[in-house]
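Q: pasting the structure only:
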């Protein structure tokens, strides 16, 4: 069974260097990179936990405590939804703008409000934790905000690109090409 939210479009990997945006339907939101092994591994562990909770819900329901089984089943569904949301976290692009999906929030910036998208060397958070390390970040400079208010979109030390520098470079280049293409329009 194909799971399209797990992989980015393969056209990014198979496209020629001169063809930066190889899509016919540019209105469709897409992630220009594959989720990293840390993100997929964390989602797999959360789904493993969900399977145990579902098994517990069946045991509770068979034992005769239907309300407890229903509550446990609801908790398992919530854990599964959290795993799916974890897989959707990242940067998505389309002809409409740039969308940054985090675990609790989703924010969309129209291309008209994007002043620049560039890669900078700066301290970045390691796997989203409070600890910072020196790394690279793809930052969004918005036209409606101060130039020093840089929003990091991707970093070399997040769950998608930890120890995958080439993947970060390809993803950053892809997002920059989308920005260059649609900021002019």
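A: The structure has been received and is ready for your questions. Just so we're clear, the structure is a prediction, and the values are computed from it rather than from any experiment. Numbering: from 1, shown residues only.
Q: can we go C-alpha only for contacts and neighbour counts from here?
A: Fine.
Q: So which residue is dead centre in the protein?
A: residue 90 (1.8 Å; CA atoms, centre = their mean).
Q: ok, now how distant is the nearest residue to that one once chain neighbours are set aside from residue 115?
A: Once flanking residues are discounted, residue 90 sits nearest to residue 101: 5.2 Å by CA to CA, 6 or more residues apart in numbering. Per CA to CA, to the nearest Å, residue 101 is found 20 Å from residue 115.
Q: structure B:
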């Protein structure tokens, strides 16, 4: 019995091996240089599942005749959907313009000439963003102007134990290398 999803993977691998300019090879477009991790995707999926239940309950409440309560339930479901989408978009993004760190609430963008030093260091890092710390690796950023002011407080961009790289050390190493190479290439 043919399994079409296996042949699709082989075709994708064959295309990736070729040096063909793809439509998404535009350097001006913002892109995440790594895939979202399974913990981040699972969290987003669970939140979207919760939102679907909330929307279904809003429908039942509206059919029962309590429109203000249904509206409140629908607004709460919309907020959960927005939170899930922000969770899935969180991470480090790069383009020819600079480096962007997207979080749940805030997004910070730096131009490449503002990026000073990017280093991968061994240190205690937060486990899945919680207060518990474990020994791991972190990709840290020191801005270009911080060394002049005497303030050398590094900003953590990625850790080996966040939602994208937990139990995936090779993916963390590749992502850190790609971000460092983008910085080196863009500062030329």
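A: That came through, no problem. Values in this document were obtained by computation on a predicted structure and should not be read as measured data.
Q: Let me see the TM-score of these two.
A: Remark: TM-score between the superposed chains equals 0.86 [TM-score structural alignment, normalised by the length of structure 1]; 170 aligned residues with a CA RMSD of 2.2 Å.
Q: show me where structure 1 has strands.
A: Assigned by DSSP state E, structure 1 shows strands spanning 90-94, 97-101, 106-110, 114-125, 132-142, 150-155.
Q: Look up how far residue 33 of structure 2 lies from residue 71 of structure 2.
A: To residue 33 of structure 2, residue 71 of structure 2 is 39 Å away according to CA to CA.
Q: Then residue 70 of structure 2?
A: Taking CA to CA, one finds residue 70 of structure 2 at 41 Å from residue 33 of structure 2.
Q: Show me the helices in structure 2, by range?
A: 4-17, 38-64, 67-89, 146-149, 169-186 (DSSP state H).
Q: Mean deviation, the longest one versus structure 1?
A: Right, helix 38-64 of structure 2. Here helix 38-64 of structure 2, set against structure 1 after superposition, deviates by a mean of 0.6 Å using mean CA distance after the TM-score superposition for structure 1.
Q: now swap in the last one and tell me
A: Comparing helix 169-186 of structure 2 with its match in structure 1 after superposition yields a mean distance of 0.5 Å (mean CA distance after the TM-score superposition for structure 1).
Q: same question, stretch 67-75 of structure 2
A: So stretch 67-75 of structure 2 averages 1.1 Å relative to structure 1 (mean CA distance after the TM-score superposition for structure 1).
Q: for that stretch, which positions count as buried?
A: By 16 or more other CA atoms under 10 Å, the buried positions in stretch 67-75 of structure 2 come out as 70-71, 73-74.
Q: try stretch 116-128 of structure 1
A: Result for stretch 116-128 of structure 1 [16+ other CA under 10 Å]: buried residues 116-119, 124-127.
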